[in-house]
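>>> sequence first, then the predicted structure, then my questions.
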Amino acid sequence: MKSNTLLATLFAASASAAVMKPRQANSFSVSNFTASCIPHSLFCTYEFAVITDPTSASPSGNSSPAKCSLMLQGPDYLPPVNLTGCDGGAYSWAVTLPQAGGLELSITTAKDSHTNYTGIYDIPADQLVAEQHGAVIDQRYTGPPEFAVPIALANS
């Protein structure tokens, strides 16, 4: 009888430990993504919210998405963005302009002191529209506002 109780206790302890382990993030969940140049202005904006998926792998331990936004000088076409932080400091992001056109959004966050979660999302050129407004052209993103950015691990 004692051995059955002992086995049941050990099984319950190992099962509960397995449930409590945090899962590794497999993607960044991006929501409310917008990118546009402001008509008749010299500025362009990028804005979105981001969190790891699953949220249990969030580096800040916060289950709410971090807000990422930046206004920078354009004009006309969406410019590249050097690595910059989101609110709260847990996430960083950048935008590059591939030679083939479109945009490349990269998002990164620390997994631990030696490893980062990093993901890259390609925005095709057909999701960017350039509109003529008198003497100026203004580019804006027309793709989906929500998307997943697959994660790869990178040593820091």
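Cool, got the structure.
>>> from here on, contacts and neighbour counts on C-alpha atoms
Noted.
>>> and the strands in this protein?
For the chain, the strands defined by DSSP state E occupy 27-37, 43-53, 66-73, 81-85, 91-96, 103-110, 115-123, 128-133, 136-141, 147-155.
>>> here comes the other one, which I'd like you to weigh against the first:
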Amino acid sequence: MKFSTAALVVAASAVVSGAAIQKRSVVYQVSDFSAACIPHSTQCLYEFGVFQPGTMQTDPIPCQAMVSANIDGTLPDVMYGACEQSSRTFNVVRDAEGLGFLVQAPVSPRSNTTGVYHIPNSDLVMSDRPNAVVQSYAGPKAFDLDFLV
């Protein structure tokens, strides 16, 4: 089941406000997270591994999306980024406080297991290179995604 763009924006906003999230449990663990726009390019790369604790999974599943940069060089939104050999997808939605990050996997035709994390603006940096002003992620490489209620 795929969420509509509007639903993703609402979910990302909920991550920021904390209104819809209860820290009930960690649903996914992210490792080796990186996000950066490529200097002198029109592309940005999001890349990470995702692991679901409490399952028979033994290794993180690689996920990646190469997407067009925003005109101002900032990291763009991602809708349904792919994870290798998996039904998991990820989304990134920009908001005033940073980036809402969401990983989801279908558990039935009508529901997903969804984990969320908010990347604050303080973890996003702009390069200071002349003619190559681009944004990249400078926060922790590993973090937990909380269950979206």
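Arrived safely. What you see is a predicted model, and the numbers here were worked out from it, not measured in a lab.
>>> returning to what we had before: export the strands of the first structure to TSV and tack on distance to Leu7 of the first structure?
What follows is the strands of the first structure, written out as TSV (distance: least, C-alpha to C-alpha, whole Å):
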stretch	distance to Leu7 of the first structure
strand 27-37	38
strand 43-53	35
strand 66-73	44
strand 81-85	49
strand 91-96	44
strand 103-110	39
strand 115-123	38
strand 128-133	61
strand 136-141	59
strand 147-155	38
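>>> how about these, which one is nearest Lys2 of the first structure?
Nearest of the strands of the first structure to Lys2 of the first structure, taken as C-alpha to C-alpha: strand 43-53 at 42.9 Å.
>>> and the residue nearest to the spatial centre of the second structure, how far from Val133 of the second structure?
Nearest residue to the geometric centre of the second structure (C-alpha atoms, centre = their mean): Phe101, 3.2 Å. Distance of Phe101 of the second structure to Val133 of the second structure, given as C-alpha to C-alpha, to the nearest Å: 23 Å.
>>> and what of Ala82 of the second structure?
According to C-alpha to C-alpha, Ala82 of the second structure and Val133 of the second structure sit 27 Å apart.
>>> looking at the strands of the first structure, which is closest to Ala12 of the first structure?
Among the strands of the first structure, strand 43-53 comes nearest to Ala12 of the first structure, with 27.6 Å by C-alpha to C-alpha.
>>> got a list of contacts for the closest one?
Identification of contacts with strand 43-53 of the first structure by C-alpha atoms under 8 Å, 6 or more residues apart in numbering yields 25-38, 58, 63-79.
>>> mean deviation, it versus the second structure?
Superposed on the second structure, strand 43-53 of the first structure shows a mean distance to its aligned partners of 0.7 Å (mean C-alpha distance after the TM-score superposition for the first structure).
>>> and the angle from that strand to strand 81-85?
50 degrees (axes from the mean of the first three to the mean of the last three C-alpha atoms, to 10 degrees).
>>> strand 43-53 of the first structure: which residues count as buried?
Applying a neighbour-count criterion of 16 or more other C-alpha atoms under 10 Å, one finds 43-53 buried in strand 43-53 of the first structure.
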